[in-house]
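Undergrad: Below are the sequence and a predicted model; questions follow.
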Amino acid sequence: MRPMVAGGRAGEPFAPIADFGFLSDCETTALVAPSGNIEWMCLPKMDSPSVFGSILDRDAGYFRVGPAGVEVPAAQRYIPGTMVMETTWWVHGGWLVVTDALLMGPWHHETERSHTHRRAPTDYDADHVLLRMVRCVNGQVQVRLDCMPVFDYGQTPARWEHTGLGYHEAVARGNGINLRLSTDMNVGFEGPLATSRTLLKQGDARFVALSWSEHEPPATYEEAHDRLVWTVHHWQHWLDRGRFPDHPWRSHLQRSALTLKGLTYAPTGAVAAAATTSLPETPGGVRNWDYRYTWIRDSTMALWAFYTLGYDWEANDFFYFITDVAEAAEGNLQIMYGLDGRAELPESTLEHLSGYDNARPVRIGNEAYIQNQHDVWGAIIGSIYLFVRKRDRLDDRLWKIVVKQVEDALANWKTPDAGMWEVRGEPQHFTSSKVFCWVAAERGARLARIRGDMERASRWQQAADEIHADVLDNALDERGVFTAHYGATALDASSLLIPLLGFLPPEDKRVRDTVLAIADELSEDDLVLRYRAHETDDGFDSEEGTFTICSFWLVSALVMIGELERAKALCEKLLSYASHLQLYAEEIDPHSGRHLGNFPQAFTHLALINAVTQVIRAEEGEPPAPLA
């Protein structure tokens, strides 16, 4: 049943994807629109059903704190070094600042974690409280609070009731979630809407907290302020652990690191691909997917990024998650998992939701989890190699996983698959899939040598050489440029990984020609497409935007082939496309600069870290650093 909303937001235009702010407590996330609306929040974790979902349908729930009648802020920013946002409004007669945070608190020992999950020395826990603080800094402003949760992806409207604390606290229950609204403003109800109107004068301040667990929300403004300061210090202390170069692009590296930490589900260490589902890759189109899961493919680049920036604890946590699921599956890895490690992610459509700016269908779950994608073996072996290389030893548990993954790669590399872009057309012999199978065999041979198993080392190296020769025999066109798959003439941006993974040295003519062909022929206004949709059977007829991860891959590849000035120019251009909060969605429309797809996108920020690091290393005269 659709909720009937008194004073609701139905009919409002959708904010551009890049205009949203991103909040996280490393268990749940929220997106804040410029209007002050929380338009996306899932509870109790990132891939749970939404409580506020108006980014996908204007009647699916929202939570606004801001000046009455004013939607457009004067400014938005993160408090430096944090995931705490400030939005400032000017109205006739006054200035208002709203500060938003998902609170962090001391480590709660009862928090469930996977059996191999370790804790960083400065780790805090999620407090399960969304705090919104409002302050009038000049003049006077009429403040409006509207909180309308709609549980289970917009299907079950809230039913509010006051608690024993009078008009300052209320509770709504639905879909197994108890939402507790606590504030120092008087709150009333209009059907499913909890609402308040308060006039603030210069120096006045108020708070509102939404909580959903046994953790107590703040009871006073002073307590709310103290807990906000605690949260600010947590993020700043976390950022201080990292290693960031003294460079003009330093802030982009720091924001990317914070975003990746925010997309990490702390109880297991898994990194979500994005915070959202079904934000369209094509405006009004059908390329709408659920990215609130963790992909094995991301592991190698995630470990590389975390290790490079000095976040060994985070790298190891994700690594332990990957090895946990590999062990639980007895080595039969899927390409993706739930953040809690669950294997089944059935895909369905939510017909009752209109979609972001009418882009349908809205999907939850992701059917790609059952696909055969041959890059998975190379991704996990590359990750294990990065992990072991820092220790120079390989224990029995990891060795068992290595043997299973390498042998699976060798048993299957000659067969077609769905490829790393998860096409829903016919399986093909994708070049990138073969390269990742080579990674599995070649890095596997190195690990076997560390282990002292010379028989396997020899056999796996021989298999790696066979795969390598097969790719060179079948994946090059008449120009000597790598193509999307065997027998094709079309280009694919995944070929940019060939030098990054060390398949061929960057000075090889075939590498240089491929990188330059992609830069010149697979780009729109310098930004890189995954492939041209009319040349690749991906199961859809529509076009899409440029994939920002691929553009950052091109930066890294250009550095590796010695085109440093071109790489720097492209990197500068890509950084200019960041949102006002230095965040990225999955794609960018090369003509308008509009961000497309799910947001914020982990893979894009991972590729940014690699690209910026490669440029800075080259400027300092250091050799490029391969991904695995």
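TA: All right, it came through fine.

Undergrad: rest of the way, CA atoms for contacts and neighbours
TA: Fine.

Undergrad: what residues are up against residue 325?
TA: Going by CA atoms under 8 Å, 6 or more residues apart in numbering, residue 325 touches 333, 341.

Undergrad: Which helix or which strand is home to it?
TA: Element membership of residue 325, judged by DSSP states H and E, is helix 312-328.

Undergrad: chain center to that helix, what's the gap?
TA: Distance, stretch centre to chain centre, for helix 312-328: 17 Å (CA atoms, centre = their mean, to the nearest Å).

Undergrad: Which residues in that helix does the neighbour count mark as buried?
TA: Of the residues in helix 312-328, 312-327 count as buried by neighbour count, 16 or more other CA atoms under 10 Å.

Undergrad: Residue 483 - nearest residue in space that isn't next to it in sequence?
TA: Of all residues not flanking residue 483 in the chain, residue 491 sits nearest, at 4.8 Å (CA to CA, 6 or more residues apart in numbering).

Undergrad: Helix or strand: which one has that neighbour?
TA: Going by DSSP H and E, residue 491 is not part of any helix or strand.

Undergrad: these two touch, right, it and residue 518?
TA: Yes: counting by CA atoms under 8 Å, residue 518 is a contact partner of residue 491 at 6.9 Å.

Undergrad: Helices of the stretch 201-350 of the chain, residue ranges please.
TA: Ranges of helices in the stretch 201-350 of the chain, per DSSP state H, counting those that start in this stretch, are 221-240, 250-262, 298-309, 312-328.

Undergrad: Which one of the ones you listed lies nearest to residue 150?
TA: helix 250-262 (24.2 Å; CA to CA).

Undergrad: tell me which residues of that closest one are tucked away?
TA: For helix 250-262, burial by neighbour count (16+ other CA under 10 Å) applies to 251, 252, 253, 254, 255, 256, 257, 258, 259, 260, 261, 262.

Undergrad: For those residues, give me a markdown table that also has distance to residue 278.
TA: Converted to a markdown table, the buried residues of helix 250-262 look like this (distance: CA to CA, whole Å):
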| residue | distance to residue 278 |
| --- | --- |
| 251 | 29 |
| 252 | 26 |
| 253 | 27 |
| 254 | 27 |
| 255 | 24 |
| 256 | 22 |
| 257 | 24 |
| 258 | 23 |
| 259 | 20 |
| 260 | 20 |
| 261 | 22 |
| 262 | 20 |
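
Undergrad: if we can go back for a sec, the residue nearest to residue 483: neighbour count?
TA: Counted by other CA atoms under 10 Å, the residues lying close to residue 491 total 24.

Undergrad: Take this one as well and set it beside the first:
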Amino acid sequence: MSLSNSPFPPIADYAFLSDCHTGALVAPDGSVDWLCVPAFDSPSAFGNLLDRGAGSFRFGPYGINVPTQRSYVPGTNVLTTTWHTPGGWLLVHDALTMGPRQGPDRVTPHTRPPADDDAEHLLVRVVECLEGMVEVELVCEPAFDYGRAPAEWKLVDEEWHAADATGAGQTFRLSTDLLIGVEGSSTRARHTLAKGDRAFCALSWAEGFAGPVDAADAMARIERTVAFWRRWLARARIPDHSLRHPLERSALTIKGLTYMPTGATVAALTTSLPETPGGERNWDYRFTWMRDSTFTLQALHFLNLDWEADEFMQFVADLEPNEDGGLQIMYGIDGRRDLTETTRDDLSGYEGAQPVRIGNGAFDQRQNDVYGAVLDSLLLHTRRSEHLPRRLWPLVKSQAEGALAAWREPDQGIWEARGAPQHYVSSKLMCWVALDRASKLAGIREDLALEKAWAEAADEIRADILAHGVSDRGVLRQHYDTDALDASTLLAAIFGFLPGSDERMKKTVDAISSELTEHGFVLRYVTGETDDGLSGKEGTFLICSFWLVSALSIVGEPQEAADMLERLLRIASPLGLYAEEFEVDRARHLGNFPQAFSHLALIEAAARIILADRLDELSL
């Protein structure tokens, strides 16, 4: 809990809810401060996260803002909050509910084969008095279109138990067993519960605004949602190891960030949570990055979640390429290409961090790492399924040809620098990955000519990197015209560009560990040494720290790797979640939240630790 005077809760104090169509963030005081409906990338209806007047929805004890305990129902993305009040004890259940499929989803239509369960397009909240007498309050104050359109309410129930909120072309229904009243752009209710009493409220954007009819129905929907998440997690292969719990939470988070209608995975739930406190490094992450694809596939296949892996690959196969046949670096969760960036200057931003961005201007950047990410994903998936679908072979060829055409050219690099293009080592490395994996895929198809041609191209790229991308002290550079360090060169170990026994790899890992860290956490790069087109200092990047765990394992430093992972696990949010960055000076999370990349890298790093432990057991 924050001890500062900021009206904004610490980023890490938020709880994440999901129905695999959209997600919500719930503050410690019980307020829903972020919710976009009906999909992850829709305009927010509750945006208090970015401006304290941009919409919130609280259901909890009246006059009490600090809970006693918050936790997920084990094995789920369902939240429970326990409150101790002067009059008694209250338990609150919160869920974006899942239920048996009732037919075609007309709210967010599917392009993937429908599953047995799907989103109900409901946020359901149930309060239960455990002891004594507790006065509860409901305050629902939407502000549609990122806070621009305060709700206009209309009571739709003669008994004052339901009302519709409308604004900016959107409508949803609030239903409850409490008596509600409209006050301007908000609805409010108060009621005293005795021991054993329950009350509910629900927001519905479902077809016909379907929702719970009473508290028993609301609780039954939450219980079905608990069962959904537990059944899903039961399919995952989670080793019996001390890392089991963080693996389970990461798996649930990745699934929660997956858009079920298309199989896409959003990079994070939010937009414009700052990487630099009060600064301009604020980006919209509610899109799918091709860069994430290989880490997504690694994590899903390690966890034995092959259905989700195939859904994601089919989404990639459906994407519209550029004119040169290559894929953009990112797409909308529905596959759209145009992610034009705008700003919402009327919003204060989280703790004054401006601008607030909607869309992401990096979508049309040249980033040559995209080819390798896609082809590594395809090889992983092909080896796992022992089958390369016919519809994916053209994608292999187009990405290999794209890498061949682009690898000699400068680009913006993996970190989407908004400065001048450079010959980034990680981009060349990923072009090597592209041709190396394409060659192996051609071998699987027994196309010997392409297998040979692509392997020779991969060898040429490798030679170029080793000739120009290694400094005089034998360390991989950020780009060809600098000796500055960059954490992305750790990918040389993770993707097998250099074996762990290679001195250049060991020196690179050692240099990053000792020179590119703050209090043991890894920076992407030193901002003063990198032209990224922006001002201000960054926090340490959590994915880079998890990459260092993996790289230390690969170069034969298992104890250092285990120590690093333990350090990272200690800074997880109270609910086991990670943002993008960690500001070590103030020990707080920064950037969009929860961050898929951080959790994907955690799974990969934990897998290496677990594998090393199992091999040690066999050698005893």
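TA: Alright, I've got the coordinates. Remember, it's a predicted structure, so these values are computed and weren't measured experimentally.

Undergrad: sorry, back to before: the residue nearest to residue 483 of the first structure matches what in the second structure?
TA: Under the alignment (TM-score structural alignment), residue 491 of the first structure maps onto residue 485 of the second structure.

Undergrad: rewinding a little: out of the buried residues of helix 250-262 of the first structure, the closest to residue 499 of the first structure would be?
TA: Once CA to CA is applied, the member of the buried residues of helix 250-262 of the first structure that ends up nearest residue 499 of the first structure is residue 253, at 22.6 Å.

Undergrad: Next one: the closest one relative to residue 616 of the first structure, how far apart?
TA: From residue 253 of the first structure across to residue 616 of the first structure, the span is 12 Å (CA to CA, to the nearest Å).

Undergrad: Then residue 229 of the first structure?
TA: 34 Å.

Undergrad: which one of the two has more residues nearby?
TA: Neighbours were tallied for residue 229 of the first structure and for residue 616 using other CA under 10 Å; the higher tally belongs to residue 616 (18 against 14).

Undergrad: From residue 591 of the second structure, how far off is the aligned partner of residue 338 of the first structure in the second structure?
TA: Aligned counterpart of residue 338 of the first structure in the second structure: residue 332 (TM-score structural alignment). Applying CA to CA, the value for residue 332 of the second structure to residue 591 of the second structure is 20 Å.

Undergrad: how many other residues sit next to residue 575 of the second structure?
TA: Other residues lying near residue 575 of the second structure total 16 when counted by other CA under 10 Å.

Undergrad: and if you look at residue 614 of the second structure?
TA: Counted with other CA under 10 Å, residue 614 of the second structure comes out at 12.

Undergrad: Tell me which other helices or strands the helix or strand encompassing it touches.
TA: Using DSSP H and E, residue 614 of the second structure maps to helix 596-619. Here helix 596-619 of the second structure touches helix 244-256, helix 291-302, helix 542-554, helix 558-570, going by 3 or more CA pairs under 8 Å, 6 or more residues apart in numbering; DSSP states H and E.

Undergrad: Out of those helices, the one nearest residue 470 of the second structure is which?
TA: helix 542-554 (17.5 Å).

Undergrad: which one in the first structure is aligned with residue 376 of the second structure?
TA: Checking TM-score structural alignment: residue 376 of the second structure goes with residue 382.

Undergrad: likewise residue 589 of the second structure?
TA: Taking TM-score structural alignment, the alignment pairs residue 589 of the second structure with residue 595 from the first structure.

Undergrad: And residue 316 of the second structure, by the same measure?
TA: Using TM-score structural alignment, residue 316 of the second structure lines up with residue 322 in the first structure.

Undergrad: repeat for residue 578 of the second structure
TA: In the first structure, residue 578 of the second structure lands on residue 584 (TM-score structural alignment).

Undergrad: pretty sure its match is in contact with residue 600, am I right?
TA: Yes: using CA under 8 Å, residue 584 of the first structure and residue 600 qualify as a contacting pair, with a distance of 5.5 Å.

Undergrad: Can you show me the helices along the stretch 301-450 of the second structure?
TA: So, for the stretch 301-450 of the second structure - with DSSP H, counting those that start in this stretch - the helices run 306-318, 369-385, 393-406, 425-444, 448-468.

Undergrad: Let me know which of those is tucked in deepest.
TA: Comparing the helices of the stretch 301-450 of the second structure by mean neighbour count (mean count of other CA atoms under 10 Å), helix 425-444 comes out on top with a mean of 26.

Undergrad: quick one, what contacts the residue opposite residue 395 of the second structure in the first structure once aligned?
TA: When the first structure is aligned by TM-score structural alignment, residue 395 of the second structure is paired with residue 401. By CA under 8 Å, 6+ apart, the contact list for residue 401 of the first structure reads 323, 326, 327, 331.

Undergrad: Can you show me which of the residues you listed carry over to the second structure?
TA: Retained in the second structure by both residues aligned by TM-score structural alignment, their matches' CA atoms under 8 Å are the following of the contacts of residue 401 of the first structure: residue 323.

Undergrad: Could you take the contacts of residue 401 of the first structure and lay them out as JSON lines, with extra columns for distance to residue 80 of the first structure?
TA: Formatted as JSON lines, these follow (distance: CA to CA, whole Å):
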{"residue": "323", "distance to residue 80 of the first structure": "35"}
{"residue": "326", "distance to residue 80 of the first structure": "38"}
{"residue": "327", "distance to residue 80 of the first structure": "40"}
{"residue": "331", "distance to residue 80 of the first structure": "42"}
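
Undergrad: who touches the helix or strand harbouring residue 172 of the second structure?
TA: Using DSSP H and E, residue 172 of the second structure sits in strand 170-176. Strand 170-176 of the second structure is contacted from outside by 144, 161-166, 199-205, 209, 211-212, 214, using CA under 8 Å, 6+ apart.

Undergrad: next one: stretch 597-611 of the second structure
TA: 241, 243, 247, 250-251, 253-254, 267, 292, 295-296, 298-299, 302, 542-543, 546-547, 549-550, 553, 558, 561-562, 565, 577-580.

Undergrad: about what we covered before: for the match of residue 395 of the second structure, give its distance to residue 395 of the first structure.
TA: 10 Å.

Undergrad: what's the burial count for the match of residue 578 of the second structure?
TA: For residue 584 of the first structure, using other CA under 10 Å, the count is 30.

Undergrad: Could you do residue 559 of the second structure as well?
TA: 13.

Undergrad: show me the contacts for residue 98 of the first structure.
TA: Applying CA under 8 Å, 6+ apart to residue 98 of the first structure gives the contacts 65, 66, 86, 87, 88, 132, 133, 134, 135.

Undergrad: what's the angle from the longest strand anywhere in the second structure to strand 170-176?
TA: Ranked by residue count and defined by DSSP state E, the top strand of the second structure is strand 117-141. Counting by axes from the mean of the first three to the mean of the last three CA atoms, to 10 degrees, strand 117-141 of the second structure lies at 80 degrees to strand 170-176.
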